[in-house]
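K.L.:
Pasted the sequence and its predicted model underneath.
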Amino acid sequence: MTLRSLLSILADGKFHSGRELGEEIGISRSAIWKHIRRIEESGLEVYSVKGRGYRVPGGVELLDYEQIKSALRPEVAELIKCPEIPLTIASTNEMAMKESQQGDCHGRLFVAEQQIEGRGRRGRSWVSPFARNLYFSLVWRFEQGAAALEGLSLLIGLSLVKALEVLSVDGVELKWPNDLLYQGKKLAGILIELNGEASGQCQVIIGVGMNVNMPKEQAEDIDQPWTDLKTIAGTDVSRNRLLAEVINQLVVKLEEFERTGFAAWVDEWQSYHAMQNKEIALQVGEKVVEGICNGIDTSGALLLQTPSGVQAYHGGEVSVQRNL
């Protein structure tokens, strides 16, 4: 709590002396210095100037569930639980999986300022700088088993795009099966994991990582073209407001999805599809298949027009790259 209290004071981007900080939090100046070192180790830049104190250049917006909750629709807020927002954890999906194995976590939101072991699809790491991007997992219970979840990752991607449009961020596209792109560069990714019975009740862990304000020096390990919301919008985007709108969109669509399945959203999803009617190459294991992307079917499978006819491909080890 002491570290969060210190960050809350420094969040305004102004200078605060060690004495001032110590008096406000109730610890010694040497303890303040140690906490400052911990903040720097997390990757957040702190200026230290003799005679003036410490400041975080440009300030920082910390996630605050009270702010998030105030922006949720009342009917959505009733369904969501978020007991805490830790500063640093291994992975929100990992935490959500452990908790869901202990009991019913329906509607539980796991969110953190930083992940040190964040994962994308196929075991890829997800670069997660402190308090700059959005990393969360939402647990949702389904009664009809894994077979009824076809197209779920596509629906989640659509929910993210619609949330961004509410915040006046337009032009974001969907890359099958679970990425968001802007002008060909990755903006967000989705990772879905299941806990439960294949044919009965199961809890789905919906993991989302979205680049909001990615520090360039911390993005050197990203192995593909990327972008962030600050670059797209040309200004800072509130992570609290963003998370609230994403949850608003997700919950409404998840409830409808359980009643109707994915079929109702096929046309809308395709209207945002970055690869629609383009020549693409699909890599399925060691095999590469080329053809024209005909969109998706009602199950969320990718349809590829090949010389031997239209073939349907589901998720897993399938990757999509536009032919050059």
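P.N.:
Perfect, thanks for sending it. Numbers count the residues shown, from 1 in each chain.
K.L.:
make it CA atoms for all contacts and neighbour counts henceforth
P.N.:
Fine.
K.L.:
Tell me the first helix or strand C-terminal of the host helix or strand of L7.
P.N.:
Element membership of L7 [criterion: DSSP states H and E] is helix 2-10. As assigned by DSSP H and E, the chain's next helix or strand after helix 2-10 is helix 18-25.
K.L.:
tell me how far the ends of stretch 93-110 are from each other?
P.N.:
8 Å (C-alpha to C-alpha, to the nearest Å).
K.L.:
tilt between the helix holding L7 and helix 18-25?
P.N.:
120 degrees (axes from the mean of the first three to the mean of the last three C-alpha atoms, to 10 degrees).
K.L.:
Other residues contacting helix 2-10?
P.N.:
16, 21, 25, 35, 54-56, 59-60, 62, 87 (C-alpha atoms under 8 Å, 6 or more residues apart in numbering).
K.L.:
buried sites along the longest helix along the chain?
P.N.:
Across the chain, the longest stretch assigned as helix under DSSP state H is helix 239-260. By neighbour count with 16 or more other C-alpha atoms under 10 Å, helix 239-260 contains the buried residues 239-251, 253-254, 257-258.
K.L.:
Can you give the contact residues for it?
P.N.:
So helix 239-260 is contacted by 61, 63-65, 67-69, 71-73, 76, 133-134, 142, 152, 155-156, 159-160, 162-164, 166-167, 212 (C-alpha under 8 Å, 6+ apart).
K.L.:
residues in contact with G295?
P.N.:
270, 273, 275-277, 302-304.
K.L.:
how about the residues you listed in a markdown table, adding distance to D223, secondary structure and neighbour count?
P.N.:
Output for the contacts of G295, formatted as a markdown table (distance: C-alpha to C-alpha, whole Å; DSSP: H, G, I helix; E, B strand; the rest coil; neighbours: other C-alpha atoms under 10 Å):
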| residue | distance to D223 | secondary structure | neighbour count |
| --- | --- | --- | --- |
| Q270 | 27 | helix | 20 |
| H273 | 22 | strand | 21 |
| M275 | 21 | coil | 20 |
| Q276 | 24 | coil | 19 |
| N277 | 26 | coil | 14 |
| L302 | 24 | strand | 22 |
| L303 | 27 | strand | 20 |
| L304 | 26 | strand | 25 |
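K.L.:
does the nearest residue to A264 once chain neighbours are set aside sit in a helix, a strand or a coil?
P.N.:
Leaving aside its sequence neighbours, A264 sits nearest to T298 (C-alpha to C-alpha, 6 or more residues apart in numbering; 8.0 Å). Assigned with DSSP: H, G, I helix; E, B strand; the rest coil, T298 falls in the coil class.
K.L.:
okay, now the one to match up with it:
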Amino acid sequence: MPLRAGLPKRWWRRFWPATSRSRRWRSAGRTTPSPNPLSDRWPEGVARHVLARTESTNAEALRLAPGLSGPAWILTHEQYGGRGRRGREWVMPAGNFAGTLVLRPKGGAAAAPQLSFVAALALYDALADACGPSARLAIKWPNDVLLNGGKVAGILLESSGPELTSVAVGIGVNLAAAPDSGAVEPGAVTPVSVRGETGFTIGSEEFLDLLAPAFAHWLTQLETWGFQPLRNAWLARAARLGEVITARTGTNQTRGVFEGIDDSGALILKTPAGQQILPAADVFF
């Protein structure tokens, strides 16, 4: 086996097991901070703003966007007006992650929706580091990440202006606690938390140290090679691929076998009436 010293860190971390010095997760009963082997991997040219409290990191990111010279992460320790898809409230218990990356996407409006897949893959990688090897992670179309079958993270893309000069990639992760399941839409996946499912504790700033480099990696893949590598990676991590699911768009409901996603990221369902391609929908299992 070749020496790992000859490989970039982002590669040897994927092939060599974590040691006591490089392990990112720690038990909930420990309070001593673990070493941070990713501190030297913060993406070059990406700013970082940490707030004590804000209404919405997406709103704050879009407010700051005109004055930014490059991409920037906005992280808050308390968010009191967060939003999910279709204007739904995003509840943030104390200790959870609420952050937004604001950037000007290469390719303009056409490329913006693909940032959701960049975010999902980055979240998957960051959570794999945070949760340990026994955690079961999967990506649920279009914008959720599941941990042991429950929703642990969500993604919301928003833009500013008719010309889509900036995109805010909002990310919420239940690190410490899950919202009350009674507030969830009927039939939706039950929310879970990293601490509740694994017993491990990770702070929001420490989690951002994992997420930001992972996002930069997948964004580089998209900008260099196009969507196909991301599509393949996403499908390899997809929840319920090959199984029967239900897709709901407004009052319309389509049930069929989840066959994959097309070159634009749209959902492909095999139904009794034939193949259906849905660019937007809510998925239920």
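P.N.:
Sure, I can see it. Since the model is a prediction, treat every value here as computed from it, not as a measurement.
K.L.:
TM-score for this pair?
P.N.:
Scored against TM-score structural alignment, normalised by the length of the second structure, the superposed chains reach a TM-score of 0.79; 250 aligned residues with a C-alpha RMSD of 2.6 Å.
K.L.:
From Q228 of the second structure, how far out is K270 of the second structure?
P.N.:
21 Å.
K.L.:
correction: H217 of the second structure
P.N.:
15 Å.
K.L.:
what does G250 of the second structure align to in the first structure?
P.N.:
Aligned by TM-score structural alignment, G250 of the second structure pairs with G285 of the first structure.
K.L.:
Next: T198 of the second structure.
P.N.:
With TM-score structural alignment as the criterion, T198 of the second structure pairs with A233.
K.L.:
Give the aligned equivalent of N211 of the first structure in the second structure.
P.N.:
Match for N211 of the first structure (TM-score structural alignment): N174.
K.L.:
after superposition, how close is the helix or strand containing G170 of the second structure to the first structure?
P.N.:
Take DSSP H and E as the rule and G170 of the second structure turns out to sit in strand 166-173. On superposition with the first structure, the mean distance recorded for strand 166-173 of the second structure (mean C-alpha distance after the TM-score superposition for the first structure) is 0.7 Å.
K.L.:
Which position in the second structure pairs with L134 of the first structure?
P.N.:
L134 of the first structure maps onto F97 in the second structure, by TM-score structural alignment.
K.L.:
could you check the distance from its match over to T198 of the second structure?
P.N.:
Distance from F97 of the second structure to T198 of the second structure, by C-alpha to C-alpha: 16 Å.
K.L.:
cool, and D282 of the second structure?
P.N.:
27 Å.
K.L.:
now T220 of the second structure
P.N.:
31 Å.
K.L.:
where along the first structure do the helices fall?
P.N.:
2-10, 18-25, 29-41, 65-70, 74-77, 92-102, 152-166, 229-233, 239-260, 266-270.
K.L.:
Nearest approach to G189 of the first structure belongs to which of the ones you listed?
P.N.:
Of all the helices of the first structure, helix 152-166 sits nearest to G189 of the first structure, with 8.3 Å by C-alpha to C-alpha.
K.L.:
Read off where that closest one ends up in the second structure.
P.N.:
Using TM-score structural alignment, helix 152-166 of the first structure pairs with 115-129 in the second structure.
K.L.:
That stretch vs the first structure, mean deviation?
P.N.:
Looks like 1.4 Å for stretch 115-129 of the second structure (mean C-alpha distance after the TM-score superposition for the first structure).
K.L.:
Pull the distance from that stretch to the chain's centre.
P.N.:
4 Å (C-alpha atoms, centre = their mean, to the nearest Å).
K.L.:
now stretch 113-132 of the first structure
P.N.:
9 Å.
K.L.:
ok, and what's touching that stretch?
P.N.:
Contacts to stretch 113-132 of the first structure, defined as C-alpha under 8 Å, 6+ apart, come from residues 42-44, 60-63, 85-92, 133-135, 189-191, 209, 211-215, 218-219, 221-222, 317.
K.L.:
Compare K270 and Q228 of the second structure (neighbour count), which wins?
P.N.:
K270 (18 against 15; other C-alpha atoms under 10 Å).
K.L.:
Against V318 of the first structure, how distant is the match of G250 of the second structure?
P.N.:
Relative to V318 of the first structure, G285 of the first structure is positioned 7 Å away (C-alpha to C-alpha).
K.L.:
Comparing these two, which residue is more hemmed in?
P.N.:
A direct count of neighbours by other C-alpha under 10 Å for G285 of the first structure and V318 places V318 higher, at 17 against 10.
K.L.:
Let me see the contact set for V145 of the second structure.
P.N.:
Applying C-alpha under 8 Å, 6+ apart, the residues near V145 of the second structure are 120, 123-124, 137-139, 151-154.
K.L.:
any idea which of these is the one closest to E259 of the second structure?
P.N.:
Closest to E259 of the second structure, out of all of these and judged by C-alpha to C-alpha, is I139, at 14.5 Å.
K.L.:
now stretch 219-232 of the second structure: which residue numbers in the first structure?
P.N.:
Taking TM-score structural alignment, stretch 219-232 of the second structure hits residues 254-267 over in the first structure.
K.L.:
The matching stretch spans what distance, first to last residue?
P.N.:
First residue to last in stretch 254-267 of the first structure (C-alpha to C-alpha) measures 18 Å.
K.L.:
And for stretch 135-153 of the second structure?
P.N.:
OK, stretch 135-153 of the second structure end separation, C-alpha to C-alpha: 14 Å.
K.L.:
In strands, which of the contacts of V145 of the second structure fall?
P.N.:
137-139, 151-154 (DSSP state E).
K.L.:
I'd like those laid out as CSV, including distance to A65 of the second structure and neighbour count.
P.N.:
Below are those laid out as CSV (distance: C-alpha to C-alpha, whole Å; neighbours: other C-alpha atoms under 10 Å):
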residue, distance to A65 of the second structure, neighbour count
L137, 32, 23
A138, 32, 24
I139, 29, 25
K151, 30, 23
V152, 28, 26
A153, 24, 27
G154, 22, 23
